[in-house]
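Just a sequence and a predicted model for now, questions to come.
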Amino acid sequence: MPLAFPSEKPPVITVAELNRRARELLEGEFRMLWVAGEISNVKLAPSGHWYFGLKDAAASVDCAMFQSRARFLDFKPVNGQQVEVRARVTLYEPRGSYQLVVDEMRKAGLGALYEAFEKLKARLDAEGLFAAERKRPLPEYPRAIGIVTSPAAAALRDVLTTLARRAPMVPVILYPAPVQGEGAGARIAAAIAVANARAECDVLVVCRGGGSLEDLWAFNEEVVARAIAASAIPVVSGVGHETDFTIADFAADLRAPTPTAAAAAASPDRDSLCEMVAQMQRRLSRDLERLLETSAQRLDRAARRLLTPDERIARHREALDRLARRMRQCAHAQLRLHRAHFDARRAALGHLDPTRVLARGYAIVRDADGAIRRSSEGLVAGQPLDIAFSEGGAEVSVIRKRTAS
């Protein structure tokens, strides 16, 4: 900010205020930018910060790279080394010294590689090679795990150690390929093709350890990206350190920050599986125990309802007794009813009983054939008749017939 002088007499400011304003001017004018130069007077502080000068034929500038960013360097800065730094311009207020605070450093000449990286990345991305919908999920329980890397790579030892710890039951198949140097990209792509042709594994780990941009360049080649995209087997990319990104990372189904992390992502965790099985066993044991308890309760209830033969006979006997009593009661009722009906009918028949009529002084007359004679018609003198009285009877003969008057 420019200093303002409201009156002819300029204000007096402190050195600290001057340096603060100078720092704000520098930081406001210059954003993050790349600066090329030669390293000089390089020093590594106990704190992990790097201090050095950056110079060319005409000038130099002091630089500071703090430990939080220096830990991501893949090379050790040395005097005389040509580098390119991404930095912000500032001023160290206590000394009033102008300096660069470095965020990133690379060896000189890598700018062309970065440019090639970005161009290829943009072109393949435009083709849809990195599209999220192309990414496939990794198998949860692979039959075998394939590894594409160099047999001499330290990353292979890390991957094998991780797999041996996490999933010793899963076979591991190595598809060897150089991971650095001329022709390495084509060899890596060929190894991926071989793994697909053999179809021996369910997931592929393409990996190598950390290194400079040049060291990792094989994984930035188009042939490798297309081989990964064309793979029928899901691919996990584990190239370099956490801050390293390659074209292979974007093409892979999953990008892991390190080879060890790639091995972990591709494999089931035996300890977790064992714990899951143990939990299932405990749950099954509890369920089985509850089932047995429920069955035992049902059995107890059934046992209480179950009778011995003597008890069953006794219950049947009681039931028969009850039936017999009901039958007797029914029979007596029916007998009384029939008796009442009989008495009523007998009383009705009594009125028709001829003996009762005879008792009132009447008699029954039968002819010799036993037929009852109800009139004198047809009788002749001397004809024998049989007369029945209320008590006894007599045999008579007709003396004279009378007719009704």
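Everything's here; your move. Numbers count the residues shown, from 1 in each chain.

From now on I want contacts and neighbour counts done on CA atoms only, so please keep to that.
Noted.

now the strands: where do they sit in the stretch 51-200 of the chain?
Using DSSP state E, counting those that start in this stretch, the strands of the stretch 51-200 of the chain run over residues 60-65, 82-92, 97-107, 145-149, 172-176.

And the contacts of the fourth one?
With C-alpha atoms under 8 Å, 6 or more residues apart in numbering as the contact definition, strand 145-149 has outside contacts at 156, 170-179, 188, 191-192, 195, 200-208, 266-267.

same deal with the second one?
By C-alpha under 8 Å, 6+ apart, the list of residues contacting strand 82-92 from outside reads 19, 22-24, 26-27, 30-39, 97-108.

show me the biggest helix of the chain in terms of residues.
When secondary structure is assigned using DSSP state H, the longest helix within the chain turns out to be helix 309-350.

following that one, which helix or strand shows up next?
The C-terminal neighbour of helix 309-350 among helices and strands, as given by DSSP states H and E, is helix 354-359.

Using neighbour counts, pick out the buried residues of that next one.
With burial defined by 16 or more other C-alpha atoms under 10 Å, the residues of helix 354-359 counted as buried are residue 355.

That one: how far from the chain's middle?
Offset of helix 354-359 from its chain centre (C-alpha atoms, centre = their mean, to the nearest Å): 107 Å.

another structure for you, compare them:
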Amino acid sequence: MTIEFSVTNDVFARDILTVAQLNQAVGRMLERNIPALWVRGEISNFTQAASGHWYFTLKDSRAAVRAVMFRSRAGAVGFVPRAGDQVEVRARVSLYEPRGDYQLQADAMRRAGIGNLYEAFLRLKEQLASEGLFDPARKREPVALPRAIGVVTSLHAAALRDVLTALARRAPHVPVIVYPAPVQGADAAARLAARVREANARAEVDTLLLVRGGGSIEDLWSFNDEALAREVAASAITVISGVGHETDFTIADFVADLRAPTPTAAAELACMPRADLLGRTLAAAQALVRAQRRQLDRAAQRVDRAAALLVSPAQRLAHQRERLQGLRHRLAAAWARPQARRRGRLELLAQRLAHRAPDLTRAADRLAGAARQLGLAHARLLAARQARLAAAGAQLRALDPGLTLARGYSIARDAQGRIVRDAASLAPGQALDLSFARGGAQVEVLQTRADREPS
């Protein structure tokens, strides 16, 4: 492979850069000019951080390069690499700017030399995941107290001995049924699937263990079979897988209801320890004894209370008679007290009513006196009004113009009907209207005089 670098930016020639700017520019150049590629090498200095990121060195006989694989990518690998593993990594070249070290950012990883198998593993894993076979919602918890446990594995496998030893130590009371099948070879996957199907058909166990010891990816390939995976997913019996070591992952692990890191761990997850069951049984028995004692104590107390309340009919009748007599007295007293209160209140109201009753004689005298005073006041008012009326009549008669005219006076008015009071306002030839005590006359002014002032 030939990789060419084309740097067109002349920033290196123009500016004085800080170290950070230099590393940043080199990092951009590497990411822009080197595409993602596959690199083969040996794992060393592998570290899995608490964050889930992987940090390791990829090396060969002549060189080494640092690499990082972030958690989102590491979760899809399907195995955890160990120092000395030969792997192929698909990565992008980048620069870790704080130190100026170039490194690989890995996006995918597979074991070296088995790329085709690993690609097939990833394709099948993606297909089954898209169908929902890995969905946690469909997985079931193992039966806490199974009536029997089934084991699907080879009769000659060390995994079977580990499982039987763990079950004998942990739960010797639980019977174990082995469904033998080869765990490696050309027809191993088909026979494993047949044994899982047979166990479901016989329905004689509550938990099924699918186990084998560790090995290479070729050794474990039977557990990556699609038919076996679908058989495990369709199983009505809870399936616990325990294939290989803790870092080995197979398709059967993903579709099983529960994955154990080893066959022994699968046996331990299949049932509760006999000591725990005995402890729980003893604790339950003791709790039952305590509950029974408490129940008996409460029952004895109830009997004692009932006996204390038990009396003869004669005593009960006498008690009821005394109680009835007391109620009669209370009733009579309760009736008498309100009656006395009402009687006293009525007498008080009668006294208040008598005290507040009106005196009719005194009221009649007051009324007669008021009537007399009203008559006198009316007479005085009428006399005063009559006197005022007579005075007003005399004054009116004194101002009557008819009386003045009767004494020989007349009233002169001009053509507009206005009374003429000043001879200076007249002109010779002007027509006047004269009013007398009896009748009137139309005259014409011949001459005016102004020889007398009004008095």
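Thanks, I have the structure now. Only a predicted model underlies this, so the values are computations on that prediction, with no experimental measurement involved.

about what we covered before: out of the strands of the stretch 51-200 of the first structure, which is the most enclosed?
By mean neighbour count, with neighbours taken as mean count of other C-alpha atoms under 10 Å, strand 145-149 ranks first of the strands of the stretch 51-200 of the first structure at a mean of 25.

Over which residues of the second structure does that strand lie when aligned?
Residues 149-153 of the second structure are the counterpart of strand 145-149 of the first structure, counting by TM-score structural alignment.

average gap between the matching stretch and the first structure?
Compared with the first structure after fitting, stretch 149-153 of the second structure deviates on average by 0.9 Å (mean C-alpha distance after the TM-score superposition for the first structure).

Distance from that stretch to the middle of the chain?
Between the centre of stretch 149-153 of the second structure and the centre of its chain there are 48 Å (C-alpha atoms, centre = their mean).

same check, this time on stretch 107-119 of the first structure
Taking C-alpha atoms, centre = their mean, the mean C-alpha location of stretch 107-119 of the first structure is offset from the chain mean by 46 Å.

That one aligns to what range in the second structure?
Taking TM-score structural alignment as the measure, the second structure aligns residues 111-123 with stretch 107-119 of the first structure.

Pull the number of nearby residues for residue 50 of the first structure.
Number of residues near residue 50 of the first structure (other C-alpha atoms under 10 Å) recorded here: 19.

wait, what's in contact with it?
When contacts are counted by C-alpha under 8 Å, 6+ apart, residue 50 of the first structure touches 42-44, 64-67, 70.

can you pick the most crowded of the residues you listed?
With neighbours defined as other C-alpha under 10 Å, the most crowded of the contacts of residue 50 of the first structure is residue 65; it has 22 neighbours.

so how far is residue 258 of the first structure from residue 104 of the first structure?
As for residue 104 of the first structure, its distance to residue 258 of the first structure is 20 Å (criterion: C-alpha to C-alpha, to the nearest Å).

ditto for residue 111 of the first structure
Computed as C-alpha to C-alpha, the residue 111 of the first structure to residue 258 of the first structure distance reads 24 Å.

the more surrounded of the two?
Per other C-alpha under 10 Å, whichever of residue 111 of the first structure and residue 258 has more neighbours is residue 258, with 24 against 13.

Just give me the neighbour total for the closest residue to the more buried one other than its chain neighbours.
When the adjacent residues along the chain are set aside, residue 258 of the first structure lies closest to residue 238, with 4.9 Å between them (C-alpha to C-alpha, 6 or more residues apart in numbering). Number of residues near residue 238 of the first structure (other C-alpha under 10 Å) recorded here: 32.

And residue 238 of the first structure? What does it align with in the second structure?
With TM-score structural alignment as the criterion, residue 238 of the first structure lines up with residue 242 in the second structure.

In terms of helices and strands, where is its match?
Secondary structure from DSSP H and E places residue 242 of the second structure in strand 238-243.

what inclination does that strand have with respect to strand 149-153?
Computed by axes from the mean of the first three to the mean of the last three C-alpha atoms, to 10 degrees, the angle separating strand 238-243 of the second structure from strand 149-153 equals 40 degrees.

Quick one: list the elements packing against strand 238-243 of the second structure.
Contact analysis of strand 238-243 of the second structure by 3 or more C-alpha pairs under 8 Å, 6 or more residues apart in numbering; DSSP states H and E lists strand 207-212, helix 251-255, strand 258-259, helix 263-270 as its packing neighbours.

Contacts for that strand, please.
Residues outside strand 238-243 of the second structure that contact it (C-alpha under 8 Å, 6+ apart): 140-143, 206-214, 220, 232, 249-250, 252-253, 256-266, 270.

Can you turn the buried part of those residues into a ChimeraX selection?
Filtering the contacts of strand 238-243 of the second structure down to the buried ones (16+ other C-alpha under 10 Å) takes a single ChimeraX command:
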select :142,143,206,207,208,209,210,211,212,213,214,220,232,249,250,252,253,256,257,258,259,260,261,262,263,264,265,266,270
